[in-house]
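[1] everything below, folded, please.
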Amino acid sequence: MADKLPDPVKKCVAILKVADSDTSKFAGLFMVTKLVKGSDCSSASKKAIFEAIGFNFLKKLLLSSDVPIDCPPLVYKSVALSILSCFCSDPEIATHPDMLANIPVFVDVIEKAEESDDDDLLMVISESYECLKHIACYSEGQKAFLKSGVTSKLLGFYIEQSFQCDEALNIFVVLVSHLGPVAWGNDPKIFNSILNKISLDFKSDQSEKKFELCTILYTLLYNCPRDFIDSSTDEEIWPSSTYKGITDILTSKIGKAQRDPALKLVSTIVELLGVEWCLADEERPKQFFLLLVQLCSVEVRMQLEDRSLKQVIGNAELITSCFTVMELAIAFVASGGKIDLEEKEKQTMYTGLKGAFNATTTLLTKISKEHPDGGSGPERIFTCALVRVLAAWLAQETTANRNAVIALLPFILKVANETFRASRARRLASKTGSAELDGEDSNPWGHVDVLRLLLPALCHLAVDDKARNILFQEEEEEVLFECISYHWSIVNYKRPIVPKSERKKVRAPDMGPDAKTLAEMADSRVAMISACNIFMNLTVLEPKRVESSPLFDRLMKFVMDALPEVKSTPENLVLQGHLAVFGLLLMKQLASKARKNDFSICRYVQSVIRFLWDAYVIDEGRETNVSTGSLVVSMTYKERWIELSELWFLGMQTMSGLLSQLPWVSEFAVETGWVEGTAIMLRKVRVGALPHNVRAAYEDFLCQLLAANKEVAEVLKSNDILTTCRTHRLMELGKRLFGE
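    Below you'll find the predicted structure:
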């Protein structure tokens, strides 16, 4: 390489290498400055000169404050930085190990210069930032920034509004856009301080800078650690300041260049803070929310209608941002969020969303024909986003464009199933530290489990005859069994096994699952509930398939084993109810395969009895043996009764029907004390305090018990059931016990 260097460069390198003192080497630097800035100085020339000087010498100049008499105090720093800023424009120099290892030196130079009142130091600060900017442009440089731990100092410069602090912010924006949340470190105070400062400028600035700040805020928030956003965030000023800034933009006459960054920013904030953030205007809380949904719906139609996958992929980031807003808005309204929409407002919102989802369905139909595998790379990720947002819509609205959706269902299932399996593999690899995780980008569908999001929609689709046939044709029940089994492995948390070598050591007490694991358990609990709902619909509507399918045999075994293992905690109660009722439906359908001496079935039936028994209690005014109380839902159940009510009535109905097929189940009702407990409870209920539907459920249950087991009559009579029948007009039960 040395032979190819220009003669002036060779001469300069030779002088620097033979320099026997710092003074002579320093003299050679003046020749370097002229050469480096010349047009004929190639990358190879710069590298040769840089190595001839040696970074240690330049570092010495940067840090030295001992200068010769009559020399400016900054002469050493100025010369060194002048050379380095020129060197850093070359990728090979900017990523040189010596340069990367000394990132803290540049930051220290800025920090010390800021502490001085000497205005001559401003040039030193500018050139230091110039070096850092060049280094931050490259992957090696970004990693070196992170390793050196100086990002918090860069943010500090901006918070303190130091000279050229915008440069510090711009460098950090580059770093966080490439490194993601890890660039923020572990201090949420710095995060909030930065956001507060930028958002105030964003709120008040009415120049073109407002749109630059919008893009910066989007990058910072999109890449922020999610655990930085908590209840204390409401006490910060940045949520309200960004709200004001964004509403200023989106309610003004603007073009695409200004609107797109604002939609991306608002999407990120809504995802972080929830839809409630949109309702910040106390006087007109609905206005911005409705405007935002309308803007996103229109944008989606404009981007997707009459276009192919390749045509829309260029704006994927904007489109998926709109999808996020739409998805969260649908869930918010459906869950009865804090917004009171008038009928006209609901219709306007529905019409806008319907148009957007028609466009989504049409594009997905094209993709299913032109790219049956979902495309490759970014195309697969975008296809996944299309299916995800459509799943959110179908969870609430299954009548609109139904034929097109049903025709598209095989493709939707294919995408959802592949993302589920890829996501499962990715999670398991991350838990075990497997090398498979290194190749995660080979399957971009592994980043989100679309099947998990599609489950609520499948609950509705399973009721439709055509859609249900497609589910069986695609053997979706097999995948759903994999799905419920996988989520059960998360819900049924077990402490990690301690290696033998560690068992004798003193260990800290087990604190149970961490916050991340608890969140995963909560999500998987909901997924299992949705899967149970789908299977219950299939079991009731396709009895012949259920009877002949080996899968449903395995499914019954799974439910029988799982229910007794569910921990009796309030958060598990709804899941217990679903497993209990689903198992009863399976037992009724597969009664010929249920065996009295099967231990798992015995444990399961006992768990079902516990669930049904604990739902109602007596609310007594005083301790008494006469009927003075009211029958009320127990406190444990009351908080979740909206979700549990139908389950309890269906469970009682199914249990009653099951007794005629499997009379031996009645033995458990007697042995556990449920029959006696029910008789005592009903006896204590005062006249008129037994709801009609509850009375019917208990009467039918007791009548079926009488038919299945002769011992039941004696138990009931010994608890004064005659008085109970007269009090609550249980006519049918009275006839069966005492005749006409």
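[2] from here on, just use CA atoms for contacts and neighbour counts.
    Noted.
[3] pretty sure T383 contacts K366?
    No - counting by Cα atoms under 8 Å, T383 does not reach K366; the two are 11.0 Å apart.
[4] more neighbours, those two?
    T383 (24 against 15; other Cα atoms under 10 Å).
[5] dump the residue contacts of the more buried one.
    By Cα atoms under 8 Å, 6 or more residues apart in numbering, the residues touching T383 are L364, I367, G374, G375.
[6] closest to N492 out of those?
    Set against N492, the nearest of these by Cα to Cα is G374 (33.9 Å).
[7] hey, where'd the strands end up in this protein?
    According to DSSP state E, the chain carries its strands in the segments 616-619, 630-633.
[8] which other residues reach the last one?
    The reference is to strand 630-633. Looking at strand 630-633 with Cα under 8 Å, 6+ apart, the contacting residues turn out to be A615, Y616, V617, I618, D619, E620, W641, V685, R686, A689, L690.
[9] another for comparison:
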Amino acid sequence: MEDLAGVKSSQPPGGEERGVGEGGGPERGSGGGLTAAQLAVLERCLHGLKHAKNDSHTLAALLLISRLCPASQLDQPTLRRLFQAVGLNLPARLLMTAVRGSESSMLPPDELLSLGTALLAALSTDPDMASHPQLLSTIPLLLGILANGPANQQNQDRGGQSPEKNAAEASKPDPVGETSDKAARTPSEASSRLDEAMAADCYQVLTAVCGLPRGPDQLLSRAAVPALCQAVEQNQTLSRGRGLALLGLLLSGKTRTKAWRRHSAELLALLVRLSKDFSQSSDQNRFSMCSQLVQFLPPAGMAAQSEDLKGVVRRVWVALRPMMQAKLTPKQMGPVLVLSACLLDLHGWELVGPPKFCCLLVNRACVEVRMGLEEPPGNDLSPELQQTLTGCYRIMEASIEQACLQTSPQISVSGLSLQQSRQVLGVLEEAFSALMFYLQQVDPSRYGDPFVFATVRSLCSWLAEETSCLREEVTKLLPFLISYSRKHLQDDGSEQNLHDWISEERDGWTGSEALRYLLPALCHLSAEEGPRKVLLGLDAPALLVDFLSRCWTSMKGKGWATMARDPSMETACSALLNFTVTEPERVRKDSCFRTLEALLSEALPVLVNKPRLLVLAANYCTLGLMIGRLKSSPSGSVEAAQRRFFSAALRFLRGALDSGSGPGPVKVSPGWEENWDEAAELWRLSLQALGGCVRVQPSVCGLIREEGWLRHTLSMLDQGSALPDRHTEEVLEEALSAVAQQCPVCRQEIRDVMQSSDRGALSRMRNLKKSLGLK
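    Okay, the predicted model is just below:
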């Protein structure tokens, strides 16, 4: 590369050769094409590029093209030919020569870097070139230049480390409280080491890579986050503009959680600095900074215990309060409310401020929702308004639980008084009325719209806590809610828009999400006659059975070792139990309940041996027995599937209580003790239902003896001096009485045990004694 100096001197860095790179990227389609003379020159230059004998010839051809054939006049195919002729070898070698040093080079390192980055910037405008492995291999070098400046990058590389390691090491922040050469550089010194043109070229390449389908992951794996954080910390050239923008892209998509998991320390340090800048800015500048700050907040639940993050949230709330209390335009209010929603996601109401401000925040959100949604049907909401309203929804959701703590005259957890809680509930009711008005207008063609999903989710959070308000409106909306949930469940997560949107918030879209949010409301509404009749007309039981079937299939597919409890399945069982108790004729005739019985008979024998899923097993056991009590057995025998279910149910119920090895009170078994508060009522309902099953299907008594339930229960009651509570004693006595009435053999066994002993809890069951004719 001896003669590079002469070529370079004819065109200064950052001049016309940058016409095909950042700071002059190709304005595709904006030119009117080339003349015949220009085309002739271009063809000769392209031929020269392909057959260049050295780098000087290549650079000379490039300079001639840039002067005679402006990039704005080159169409995409011509640019592609130009890029292919140049290739990536030259800019990569220029960078390597600059950072490693070469005595044979006649150009100083800064000029080599300038040339290399300019060529890479030009090549990166082509997506194929931007995704080429050779270009991707230069990313650590570019990051090192941005983080440390070109001179520092060269010095580090000459220390014997590879460029990749240099970039990774250079991007690591200095330990808090320590001083290094990097940290000692003043912003002006750092800035003088990196001219704006070179910085722009580096950011052009990185931004082009980030725009590729796998680009964010490519940057993340090459330590882009810590390097860019350091560039901002050192106040390097363009770092506050281009650097923060690029970081924002990495932290706004699917790589957000991964980036925070890998580089939480660097990102948290950057967030602390940004929050201080925010709090020290003028009010007008703060409005423009709100959206930027949102990008740099961690995902909810991550770093939640960090004192630094807590300080950030407190500092930002202090700055937001006067903004919220001022008279704002809709354009100003939107970013403020979205940022407020994100802060609530991180730390709840703890740091928001005094109760009066909390009320103001909720009121502002509710007013925005009413103004945005109570428009005439058919009016399209702009993306900006949708984003604002989605933020308002999250503020409303966060306030629901706190406002519903108004049953006590004491001050609630959030500091709201009883009167303030009632005021908040009032404005929430008006806002959720607007949500229902909006959803009534939603056409099925928009079921895949993420904003519609956000609206449904918010409404369901209200219905989970409050179903007595707006009862008529809620009932009228049930057809939409059931139709919406059924469509998503049956499509099984195929809605790409929703999948992409939800994946940015958490693990992904499965198709059952809409119904999961609706389930608590269905549990409440199915217990009330009016809404229940509407739900039956909408075939809601079949929807719930379909949901349980899909969940069970998914559960089996994932394997039991890592299986976690799913509260949504338990809630679905509770809603189905309401239908079973209140609508016996529907249960007898509706085919979906036969499907449910088949599912229960398959699942319960498996769940009996899964202690972590004990509450779900209790739900399945109760639901199956409650259905069983409604179906008589004309043949006098139990079908195979029913037999399998009853056998599992009896084994399950038998394991709840334990009398121990000697006399003393009967206790809850160790396996049930942790979940007894939730499972106790289900266990009692199961025993009551078991008695009903025995009455309509006497053949079940044979299973009661075969599975050892009767022998175990009699022994436990005979040895145990007392049961955990009176209710437990009553349901056991009721079940034993039903068995004794329907099975002569069982009757005699019970009679024999009661006659042989006058100790234990069994001897105190007077109604059972009376039914057996004992004194």
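[10] Provide the TM-score value for the superposition.
    Once superposed, the chains reach a TM-score of 0.78 (TM-score structural alignment, normalised by the length of structure 1), with 677 aligned residues with a Cα RMSD of 4.3 Å.
[11] that older thread, looking at the contacts of T383 of structure 1, which has the most residues close by?
    L364 (26 neighbours).
[12] please pull up the equivalent of that one in structure 2.
    Matched to structure 2 by TM-score structural alignment, L364 of structure 1 sits across from L439.
[13] what about that match, distance to L416 of structure 2?
    31 Å (Cα to Cα, to the nearest Å).
[14] repeat for I750 of structure 2
    Counting by Cα to Cα, the separation of I750 of structure 2 from L416 of structure 2 is 58 Å.
[15] any chance you could map the helices in the stretch 301-450 of structure 2?
    307-325, 330-347, 355-373, 383-403, 418-440, 450-465 (DSSP state H, counting those that start in this stretch).
[16] related to what we said a few turns ago, which pair in the contacts of strand 630-633 of structure 1 spans the largest distance?
    For these, the farthest-apart pair by Cα to Cα is W641 and R686; their separation is 22.7 Å.
[17] hmm, Q402 of structure 2 is touching S412, no?
    Yes - taking contacts as Cα under 8 Å, Q402 of structure 2 lies within contact range of S412: 7.0 Å.
[18] re the thing from before, possible to save the contacts of strand 630-633 of structure 1 as JSON lines with distance to L63 of structure 1 and neighbour count?
    Putting the contacts of strand 630-633 of structure 1 into JSON lines (distance: Cα to Cα, whole Å; neighbours: other Cα atoms under 10 Å) gives the following:
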{"residue": "A615", "distance to L63 of structure 1": "75", "neighbour count": "18"}
{"residue": "Y616", "distance to L63 of structure 1": "78", "neighbour count": "18"}
{"residue": "V617", "distance to L63 of structure 1": "79", "neighbour count": "18"}
{"residue": "I618", "distance to L63 of structure 1": "81", "neighbour count": "19"}
{"residue": "D619", "distance to L63 of structure 1": "80", "neighbour count": "15"}
{"residue": "E620", "distance to L63 of structure 1": "83", "neighbour count": "16"}
{"residue": "W641", "distance to L63 of structure 1": "70", "neighbour count": "17"}
{"residue": "V685", "distance to L63 of structure 1": "88", "neighbour count": "24"}
{"residue": "R686", "distance to L63 of structure 1": "90", "neighbour count": "19"}
{"residue": "A689", "distance to L63 of structure 1": "87", "neighbour count": "15"}
{"residue": "L690", "distance to L63 of structure 1": "87", "neighbour count": "18"}
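[19] CSV for these, including distance to G577 of structure 1?
    Compiled in CSV, the contacts of strand 630-633 of structure 1 are given as follows (distance: Cα to Cα, whole Å):
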residue, distance to G577 of structure 1
A615, 10
Y616, 14
V617, 17
I618, 21
D619, 23
E620, 26
W641, 11
V685, 25
R686, 28
A689, 25
L690, 23
